[in-house]
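A.B. asks: need the 3D shape of this:
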Amino acid sequence: MTDERLIKSADRVKDVGEVFTPKRIVDLMLDQPEISAKVNDLTATFLEPSAGEGAFLTEILTRKMQVALEGSTSVDNYEDRILLGLSSLYGIELMEDNYRMLRHNLYQTFAVNYLRGLKAKGQPEHGKPKVLKSAKTIIFANMVQGNTLTYKNVHDQPIVFSEWASYKQEGRIWVKRTTQTFESIVEGEQTDNGLVVPEDSQLDLFTDFDPDTNEVKSKDSYLQYKPVQIVDVYKEELVDTNKE
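C.D. replies: Predicted coordinates for the structure are as follows:
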């Protein structure tokens, strides 16, 4: 017998159908050949539409980080690869307490495995702040509190995910961050427009307010994320296309 908690309360089971998946079931599912092959691919994406506290996503992350470690050629390459694996994981969770634990658990899983990997490579076990900060940035971008069925977040705005298009440059992994609404991804309407969509203030970036008419007017330009090394995504550098 284990001490795993499968429910938080009978009311939550009744109201939102909340039941947690036991670790042995998670392992059994991820050990299936077709799933295991994707776990071994650092760029293969996983979306957990009802992520809970991250039972599936933390285990996938642990496995992907091991793949990244085993295939790395240097410490820099290892750090690039573990962030690449992390960037492939997405989650949506309705309940606020679960959502907070989801982000916490993913970050802790990343940090612990990152330090273990450094130790395996004979490196200091404190890690680089920019790697940890970039991991947090990716987690906060890829994990959303909202309703999968309505495609809306807790602010009743469209769920927006970041996509991280990776490429190699001078031996390092770089990414071009763009944003897509969850609904457009499901419907296959990939625009790849690079628009920056903040979770609860979308209007500010896409429109200007005209004080003379008290109306909102469309901007002629929009902001994009600047391509950066994946270890530098924490900077979240933006480029105004009107100035390019």
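
A.B. asks: C-alpha from now on. contacts and neighbour counts both.
C.D. replies: OK.

A.B. asks: leaving out sequence neighbours, find the closest residue to S50.
C.D. replies: Nearest residue to S50 in three dimensions, chain neighbours excluded: E93, at 5.2 Å (CA to CA, 6 or more residues apart in numbering).

A.B. asks: spatially central residue in the chain, please.
C.D. replies: N142 (2.5 Å; CA atoms, centre = their mean).

A.B. asks: I figured that one hits F161, correct?
C.D. replies: Yes - the pair N142 and F161 qualifies as a contact (CA atoms under 8 Å) at a distance of 5.9 Å.

A.B. asks: quick one: list the elements packing against the helix or strand E34 falls within.
C.D. replies: Secondary structure from DSSP states H and E places E34 in helix 33-39. Applying 3 or more CA pairs under 8 Å, 6 or more residues apart in numbering; DSSP states H and E, we find helix 33-39 packed against helix 23-30, helix 55-70.

A.B. asks: please give the structure of this sequence too, so both can be compared:
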Amino acid sequence: MTEEKIIKSADRVKNNGEVFTPNRIVKMMLAQPEIQAKIHELSATFLEPSAGEGAFLVELLKQKMAVVLSKSTSAITYNRNCLIALSSLYGIEYLEDNVEMLVMNMITTFNQLYIQDVANFNKKPSQHVLDSAKVIIRVNMAQGDTLKYVNADGKPILLSEWKPVDGKVNFVQRTEYTFESIVNESGPTNTVAGETEEMDLFAGSGFFEEKPKAKLHRYKACRWTDIYKQEIEFMY
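C.D. replies: Purely as a prediction, here's the structure:
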């Protein structure tokens, strides 16, 4: 059995305080009843503010995908539900090499589970789902300093809200917000031992209330499986 590494180097621990959480601890923390209740809500959002290579987020994705499979009655609902679940997971990580691994780990995990589980509905994997999942992951996994609200380029950390369109169950609209505005307007509603936060990320983030310094985009409403097209409605 390969030994699980919790540090990459002594220098990284000294300079950045980087220590990874062992998988058994991750599972134990996520097994708490209040967290399990949220995992079973497909759209309940989770933010990992020190995401590392994705120990918490990958496990959350695995557990949410299992819920998706149990709640879906057809390939159509499964395709939609797995993207809804994926869009609820957010991560911010300071070290750029960790962000690259985080994105890769999330994409690999999603692809493996999706390709495996969609077969339960006697359907082949949809390339549109796979492409849309990549967009969601790359948007939701951000590099930055959560204390200063900026990324390595000194620009605001951006996160996107994926909001279902009223009256159109298969449609979603994406709107960008700065991480700072989200924290200032809503903030975390629950914390799991200081590691994983379940947040109503966009509560109170009214579209006309925010006055960001960054150039933000609102995207055209589209089907969940068409997210990959990234068609901009306007910039604000």
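
A.B. asks: if I pick the residue nearest to S50 of the first structure, what's in contact with it?
C.D. replies: Counting by CA atoms under 8 Å, 6 or more residues apart in numbering, E93 of the first structure touches 49-52, 99, 143-148.

A.B. asks: for the residues you listed, work out which two are farthest apart.
C.D. replies: Y99 and T148 (13.4 Å; CA to CA).

A.B. asks: higher neighbour count, these two?
C.D. replies: More neighbours surround Y99 than the other of Y99 of the first structure and T148, with 23 against 19 (other CA atoms under 10 Å).

A.B. asks: ok, that one touching Q145?
C.D. replies: Yes - when contacts are counted by CA under 8 Å, Y99 of the first structure is listed as touching Q145 (6.1 Å).

A.B. asks: doesn't D153 of the second structure fall inside a strand?
C.D. replies: No - counting by DSSP: H, G, I helix; E, B strand; the rest coil, D153 of the second structure is located in no strand; its state is coil.

A.B. asks: ok, then the element right after the longest helix that the first structure contains?
C.D. replies: If you go by DSSP state H, the first structure has its longest helix at helix 96-120. Helices and strands here follow DSSP H and E; after helix 96-120 of the first structure, the next one along the chain is helix 129-142.

A.B. asks: would you mark the buried spots in that next one?
C.D. replies: Buried positions in helix 129-142 of the first structure, judged by neighbour count with 16 or more other CA atoms under 10 Å: 131-139, 141-142.

A.B. asks: same thing with stretch 103-114 of the second structure?
C.D. replies: The neighbour-count check on stretch 103-114 of the second structure (16+ other CA under 10 Å) flags 103-107, 109-111, 113-114 as buried.

A.B. asks: now stretch 113-122 of the first structure
C.D. replies: So, applying 16+ other CA under 10 Å, buried residues of stretch 113-122 of the first structure: 113-118.

A.B. asks: which one of those sits closest to F20 of the first structure?
C.D. replies: Looking across these and measuring by CA to CA, the closest to F20 of the first structure is N113, at 23.4 Å.

A.B. asks: I'd assumed V67 was in contact with that closest one.
C.D. replies: No - taking contacts as CA under 8 Å, N113 of the first structure lies outside contact range of V67: 11.5 Å.

A.B. asks: shared neighbours, the two?
C.D. replies: Both N113 of the first structure and V67 lack any common contact, where contact means CA under 8 Å, 6+ apart.

A.B. asks: now do L203 of the first structure against N142 of the first structure, distance only.
C.D. replies: Going from L203 of the first structure to N142 of the first structure by CA to CA, to the nearest Å gives 21 Å.
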